[in-house]
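A.B. asks: I would like to see how this sequence folds:
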Amino acid sequence: MVIFLKTNIKQLRQEKGLSQQELAKLVGVTRQTINALENARYNPSLLLAYNITKILGGEHIEDVFIISEDD
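C.D. replies: Next up is the predicted model:
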């Protein structure tokens, strides 16, 4: 079994009218980190996932970050 982390960051970020750079500044990371998260190339720390969720208006981390399994 392989576990994948997908995100809704891009969609939620665009709905809020934020650029990758603006979101990065708000959560204290680089634009490249936000890009890597949006493209499922990076798994965030719990604190970063929490901060992104709060900035994007989610109530739960699962609103932004989706874990899927591939058997």
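A.B. asks: For the rest of this, base every contact and every neighbour count on C-alpha atoms.
C.D. replies: Will do.
A.B. asks: Quick check: Gly17 is in a helix.
C.D. replies: No - using DSSP: H, G, I helix; E, B strand; the rest coil, the assignment for Gly17 is coil, not a helix.
A.B. asks: mind listing the helices for the chain?
C.D. replies: 9-15, 20-27, 31-38, 46-55 (DSSP state H).
A.B. asks: Could you also give me the structure for this second sequence? I'd like to compare it with the first:
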Amino acid sequence: MAIELSFAKILKTLRINNKLSQEELAFRSNLDRTYISMLERGIHQPTISTLFALSKALNIKASVIIQLVELECENKNES
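C.D. replies: Next up, the predicted model:
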């Protein structure tokens, strides 16, 4: 699986686990809701500052998000 799709899956999972809508996540991270949607569909990739804004809004370290994406990529490569 491509990295952008792995990131998309992880972001959506984290958002849902935090019981946030795309609109609420966008508000908390000071991003546009359509941008959140594009990230969750793998259309766009976040900048480092966007990654930190998302991690703060999701109450998780940015490094943990990266680790989750790495694990997702590794799991897909093993399948």
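A.B. asks: what sits against the nearest residue to Phe4 of structure 1 once chain neighbours are set aside?
C.D. replies: Counting by CA to CA, 6 or more residues apart in numbering, Ser68 is the residue found nearest to Phe4 of structure 1 once chain neighbours are left out, at 5.2 Å. For Ser68 of structure 1, the contacting residues are Ile3, Phe4, Leu5, Lys6, by CA atoms under 8 Å, 6 or more residues apart in numbering.
A.B. asks: re the thing from before, dump the helices of structure 1 into TSV; add distance to Asp63 of structure 1 as well.
C.D. replies: Below are the helices of structure 1 laid out as TSV (distance: least, CA to CA, whole Å):
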stretch	distance to Asp63 of structure 1
helix 9-15	9
helix 20-27	17
helix 31-38	14
helix 46-55	7
